[in-house]
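# can't give you the sequence, but here's the structure:
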């Protein structure tokens, strides 16, 4: 099966040796997004809600570049540096997704690139 690389200027460029997303057949695998401003590449200032909104805006831009939308995401992986932010992340996610919600895991980690508080990766199925 062939695959194609997904890239958009509407989401931050990769900060390492990876692609924003890869499409294989009708499945799109998103790399983790942290709350970087696509225009500057800088981490956005603000609380966990502000950072989480930026992350989902970045994911939405990549989904659109792949020919889809957040509504077609079937799995989300959320990584936070403090599980005390679980409720705030849930509240923001509810602004971007409606039922039926994608499958999800939420994992506390010791640290994230550039000092981010949250990172999200995803899988989307088109068609």
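Done, it's in. All figures in this text were calculated on a predicted structure; none of them were measured in a lab.

# from here on, just use CA atoms for contacts and neighbour counts.
OK.

# helices of this structure, start to end?
48-65, 86-96 (DSSP state H).

# buried residues in the longest one, which are they?
In terms of neighbour count (16 or more other CA atoms under 10 Å), helix 48-65 has its buried residues at 48-49, 51-63, 65.

# counting by contacts, list what it packs against.
strand 27-33, helix 86-96, strand 118-125 (3 or more CA pairs under 8 Å, 6 or more residues apart in numbering; DSSP states H and E).

# for the ones you listed, which one sits closest to residue 44?
Across the helices and strands packed on helix 48-65, residue 44 has its closest neighbour in strand 118-125 (11.5 Å, CA to CA).

# next up, a structure to set beside the first:
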């Protein structure tokens, strides 16, 4: 199956600027695959600091923007993986996460990892195309 890399304005530029060797969005067949999305403001390209609720909201907004750019939406997410700095942050992350998937949750894995210097969460997903 053919793989198509989709450059997403602001998000792709931001990750390239910080030297991340990733494709932000890849289409294969009728599926979209995102990279791990840190809390990047999709309007400005800035990494947003703050509590885990704020970072989760910003990361999910960036994912929504990315998926919509590729012809999908959060409603079409079938699998999500959340990388979080500390499992003790999961409760506040889940409170925000629930509001982005009101019609049913995608399959999800949540993994605690060592922290990045600038943020505490990264979320990736697989979504079908509308």
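Received the coordinates, thanks. All figures in this text were calculated on a predicted structure; none of them were measured in a lab.

# which stretch among the helices of the first structure comes nearest residue 124 of the first structure?
helix 48-65 (7.8 Å).

# which part of the second structure matches the closest one?
Alignment note (TM-score structural alignment): helix 48-65 of the first structure is matched to residues 52-69 of the second structure.

# to which residue of the second structure is residue 124 of the first structure aligned?
In the second structure, residue 124 of the first structure lines up with residue 127, judged by TM-score structural alignment.

# JSON lines for the helices and strands packed on helix 48-65 of the first structure, including mean neighbour count and distance to residue 71 of the first structure?
Listed next are these as JSON lines, based on neighbours: other CA atoms under 10 Å; distance: least, CA to CA, whole Å:
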{"stretch": "strand 27-33", "mean neighbour count": "22", "distance to residue 71 of the first structure": "13"}
{"stretch": "helix 86-96", "mean neighbour count": "14", "distance to residue 71 of the first structure": "9"}
{"stretch": "strand 118-125", "mean neighbour count": "22", "distance to residue 71 of the first structure": "9"}
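
# export the ones you listed to CSV and append columns for distance to residue 41 of the first structure.
As requested, these are exported to CSV (distance: least, CA to CA, whole Å):
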stretch, distance to residue 41 of the first structure
strand 27-33, 12
helix 86-96, 22
strand 118-125, 15
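
# run the chain-centre distance for stretch 23-37 of the first structure.
Once both centres are worked out by CA atoms, centre = their mean, to the nearest Å, stretch 23-37 of the first structure turns out to sit 7 Å from its chain's centre.

# which residues touch it?
1-6, 11-12, 18-22, 42-44, 51-55, 58-59, 62, 66, 113, 116, 118-127 (CA atoms under 8 Å, 6 or more residues apart in numbering).

# okay, and it goes to which residues in the second structure?
On the second structure, the counterpart of stretch 23-37 of the first structure by TM-score structural alignment is residues 27-41.

# hmm, back to that, dump the helices of the first structure to a markdown table, plus distance to residue 36 of the first structure.
Output for the helices of the first structure, formatted as a markdown table (distance: least, CA to CA, whole Å):
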| stretch | distance to residue 36 of the first structure |
| --- | --- |
| helix 48-65 | 7 |
| helix 86-96 | 17 |
